[in-house]
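**Student:** sequence and computational prediction follow.
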Amino acid sequence: MKRFLFTKIDNSPLIIFRIFFGILVALECYGAILTGWVRRTLVEPHFTFNFIGFDWLQPLPGQGMYLYFFVMGTLGTMIALGYRYRFSIISFTLMWAGVYLMQKASYNNHYYLLVLISGLMCFFPANRSHSLDVVHEPSLKTDSMYAYVKWVIVFQLLIVYVFASVAKLYADWLDFGILKILMRGKADYPVIGPLLQEPWVHATMGVFGILFDLLIVPALLFKPTRKIAFVASVFFHLFNSIVFQIGIFPYLSLAFTVFFFEPETIRSLFFKKKPPYLTKKVEVPQNQTLVYTLAGIYFLVQLALPIRHHFIEDDVLWTEEGHRLSWRMMLRSRNGTIGFKVVNQETGKSEMVDLDRYLTKKQKRRISTYPDFIWQFAQRLKKEYAEKGENVAVYAVNSKVSINGKPYRAFIDPSVDLARAEWDYFWHNEWILPSAKDKTKQGKPKF
């Protein structure tokens, strides 16, 4: 294990990845301003739906979020240049994590992956070559890194891809129904739009998606299949970029492949003047116990999060409990309806809430189908009325949800006062009505 983790290897893959990473996150942040994502997601809404427990984390007022993203883009440029690297990568990680946690109406697994990767990069010596830090302080320069840097990235990607593949092994993916639904919105794409509506295309995408996610990391690690796997990666990620338009992340995924090629190959491609590092000696650091401990805890959490929904009552596709942070990508399409009734506890007077007064169109789509959004909105209504001196109960009425085009079913118990309901962070919230698969409410055991 010591030889596997603590052998010194050429650091060319880490150095070029730092450059790619910095450029891409800078483009992501500047692009979020230019495309209007910041305006739509963080400026126009009266409030955002943060991750529960981070209620204090709200967007900056006025034009503050434009400045926030401009600063993050600048930090990305500093990362690429290797200028004050430790400060820039830690600052970017904290700021990006803040954006991720302060809003979930635009939740994306890729945003979560970026939190993880930028967090890991805080611990890596990615500025020890081809950086402004080395120009200012030549003693930093080195051509080597510990092998565990590579393997941490590889294992993280293995977790992402394998869990994404396993999650697809369910009925609505295997009969390609969800892909048919997802492709409906792409019908007007030039050239490929009509093609994306063909059943054989859905079948090809479904099978290829499962196999790619399951096999891509082993295929990239295995030298005889590496080039084929790389070509498949280019096709897969460019296809996702064109069809799903998910920003930098297909290109970030391609950037990860530098860790799978021989360091000498990466050095000869990108750093021809950089001397090769061929020693490959084992240097066990004094803090090896700390490395083992931190890595063990980190990966234990990463392995536990994607399986937690198996220990929560009812179907995750219905309740959404245990869905986030689990690499469950493109698995469902949710549609719903909902109304909110506020009842004054003293007078008994009731009124229906005008959702248009509070929410953007995107937030209204989310609040009709996601239980944590529903609960949070009820808490906001309770607080708003309390500030006016009214003690109210809040009920979700006419709450119905359709998953993957199936018939609508009642979703939230209309008799439960959500203003006084507690949110269960780890187990099932009983005010979510049972799915068709769990009519008896006898779900999975709690451990």
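**Tutor:** Structure's in. What do you need?
**Student:** make it CA atoms for all contacts and neighbour counts henceforth
**Tutor:** Noted.
**Student:** residue most distant from the centroid, this structure?
**Tutor:** Most distant from the centre of the chain: Thr347, at 45.2 Å, with distances by CA atoms, centre = their mean.
**Student:** buried residues in stretch 320-337?
**Tutor:** Neighbour-count burial for stretch 320-337 flags 320-324, 326-329, 331-337 (criterion: 16 or more other CA atoms under 10 Å).
**Student:** revised request: answer the last question for stretch 270-281.
**Tutor:** Across stretch 270-281, burial judged by 16+ other CA under 10 Å covers Phe271, Pro276, Tyr277, Lys280.
**Student:** how about the helices in the stretch 251-400 of the chain?
**Tutor:** Per DSSP state H, counting those that start in this stretch, the stretch 251-400 of the chain has helices spanning 263-270, 288-304, 316-319, 361-367, 371-387. These are given in chain order.
**Student:** name the stretch among these that sits most buried.
**Tutor:** Ranked by mean neighbour count, the helices of the stretch 251-400 of the chain are led by helix 316-319 with a mean of 20 (mean count of other CA atoms under 10 Å).
**Student:** quick revisit: right, and the helices of the stretch 251-400 of the chain - which one's nearest Pro190?
**Tutor:** With CA to CA, the closest approach to Pro190 among those belongs to helix 361-367: 25.6 Å.
**Student:** below is structure B, check it against A:
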Amino acid sequence: MMMAGALRFWARGWIADVYLRPPFHFTYPGFSWVRPWPGDGLYLHFLAIVALSACVALGLCYRLAAALLFLAFTYVELLEKAAYLNHYYLISVLALLLALLPAHGAASLDARRDPSLRRASIPAYQLGALRLQVALVYVFAGVAKLNGDWLVRALPLKIWLRAHTDLPLVGPWLADVRVAHAMSLAGAAFDLTIPLWLLWSRTRVVALVCVFGFHAITGLLFPLGVFPWIMTASALLLLPASWPRRLLGRAPWRRPAAPRARPTKGQRLALAALALHFTIQLAAPLRHHLYPGDVAWTEEGGRFAWRVMLVEKVGAVTYRVRDPATGRRWRIDPEDRLTEQQAREMAVQPDMIREYARHLADEFAARGVPDVAVYADAFVTLHGEPAARLIDPDVDLARVDEPLGARPWVLPRPR
């Protein structure tokens, strides 16, 4: 799947459109130094992702390939904040876990070349780590749906389903508000409970059918990219550990030696790393509770939190630039200077609005107009509500830093 995704990115011209052509990139705090490779370097980088994905799938130089795949894919994600997607983040997380876990002990080229790598079994924590990661994605996606917009008003699902009323057979149903409410409740219940149903032997078959059906429907109705298919494949980790061996059979080269009885130093280090990893994974989706206001509006704590397909949000931003020394004024429309994706994402993300304001100030300084003030007229509509200001129009964004706490220049969601 990773191989296909990287090749698809190349074939559709997204490498150039997203990473090479834009003269400006939105970056993550602390990673502004990450820049695209010069020349054709980024194309070669994507070829490396394809090759590393193949090595991980085949179990060839597995530990090194998994570590390099994590670094290679995460590097791409750090290049452009506007391209953030939950499933890209999930790929990086899973690649990191694979680098920590010896998943090449059976049915791998490494185990075929080196019999000492073969294992009849693995410590329970290793499979448990992958299961826990998949379960956390589902559960936190469900927890994020426990709000009035989703459960009571069936938003934004009610809006999205109306866009598909032209579908044969099911189209008229999708126009029914009761269907939107039922699907909202079912979606929340599915995310919150599906890991348990997959783990319980009595409900496993029905749960697996629900997984295939749920992700197939969402993948067809909504622009989720490879996320539904990644989650469908990942859900198989919650099945009994013996199912791949029963499915593939026990060819001689797949038959591993006896398992190690005592944990090694490497396993103890991996356990410590996993403990740190899951502490972060548990804390990150909950951090938005540390900020006042609605995370769907302020976006504070919204990334890296498995908030999947929760908002219908559209914005428009223009900047007012003023030179205090001369009184000259300029009005700048970022849509004339950014890609469509960058402008769309920036218009609803306060941190990106501030970041571009700082960029404009630097740009004017380079043109011989230092110390300009930059203000934003940013209007956002959430779930079809009337547009409202997102940013305080009287705050000079060129003078504010990104705080650790709440952003005082972000206005509250109107009620």
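**Tutor:** Yep, that arrived. For clarity, every value in this text was computed on a predicted model and none was experimentally measured.
**Student:** of all the buried residues of stretch 270-281 of structure 1, which comes closest to Tyr292 of structure 1?
**Tutor:** Among these, Lys280 lies closest to Tyr292 of structure 1 (CA to CA), at 20.7 Å.
**Student:** now the closest one, nearest residue through space, not along the chain?
**Tutor:** Leaving out its chain neighbours, the residue that sits closest to Lys280 of structure 1 by CA to CA, 6 or more residues apart in numbering is Lys8, at 5.0 Å.
**Student:** quick revisit: out of the buried residues of stretch 270-281 of structure 1, who's nearest Tyr408 of structure 1?
**Tutor:** Among the buried residues of stretch 270-281 of structure 1, Phe271 lies closest to Tyr408 of structure 1 (CA to CA), at 57.7 Å.
**Student:** map Leu101 of structure 1 onto structure 2.
**Tutor:** Per TM-score structural alignment, the equivalent position to Leu101 of structure 1 in structure 2 is Leu78.
**Student:** so its match sits against Gly30, correct?
**Tutor:** No - Leu78 of structure 2 is not in contact with Gly30 according to CA atoms under 8 Å; the separation is 10.2 Å.
**Student:** comparing those two, which residue is more hemmed in?
**Tutor:** Higher neighbour count among Leu78 of structure 2 and Gly30: Leu78, with 22 against 7, using other CA atoms under 10 Å.
**Student:** who are the contact partners of that one?
**Tutor:** By CA atoms under 8 Å, 6 or more residues apart in numbering, the contact list for Leu78 of structure 2 reads Thr27, Tyr28, Phe31, Val34.
**Student:** got it, and Glu351 of structure 1?
**Tutor:** Neighbour list for Glu351 of structure 1: Lys341, Val342, Val343 [criterion: CA under 8 Å, 6+ apart].
**Student:** skip the chain neighbours and tell me the closest residue to the first one.
**Tutor:** Nearest residue to Lys341 of structure 1, sequence neighbours excluded (CA to CA, 6+ apart): Met352, at 4.6 Å.
**Student:** give me the neighbour count for the one you found.
**Tutor:** 14.
**Student:** repeat for the one 5 residues further on
**Tutor:** Applying the criterion other CA under 10 Å, we find 8 residues in the vicinity of Arg357 of structure 1.
**Student:** quickly note the distance from it to Trp37 of structure 1.
**Tutor:** Distance, Arg357 of structure 1 to Trp37 of structure 1, using CA to CA, to the nearest Å: 21 Å.
**Student:** on that earlier part again, so which of the helices of the stretch 251-400 of structure 1 is nearest Tyr112 of structure 1?
**Tutor:** Counting by CA to CA, Tyr112 of structure 1 lies closest to helix 288-304 out of these; the figure is 11.8 Å.
**Student:** picking up where we left off before, which of the contacts of Glu351 of structure 1 fall in strands?
**Tutor:** Under the assignment DSSP state E, the contacts of Glu351 of structure 1 contribute Lys341, Val342, Val343 to strands.
**Student:** for the counterpart of the last one in structure 2, give me its contacts.
**Tutor:** Correspondence of Val343 of structure 1 to structure 2, assessed by TM-score structural alignment: Arg322. When contacts are counted by CA under 8 Å, 6+ apart, Arg322 of structure 2 touches Arg328, Arg329, Trp330, Val372, Ala373, Val374.
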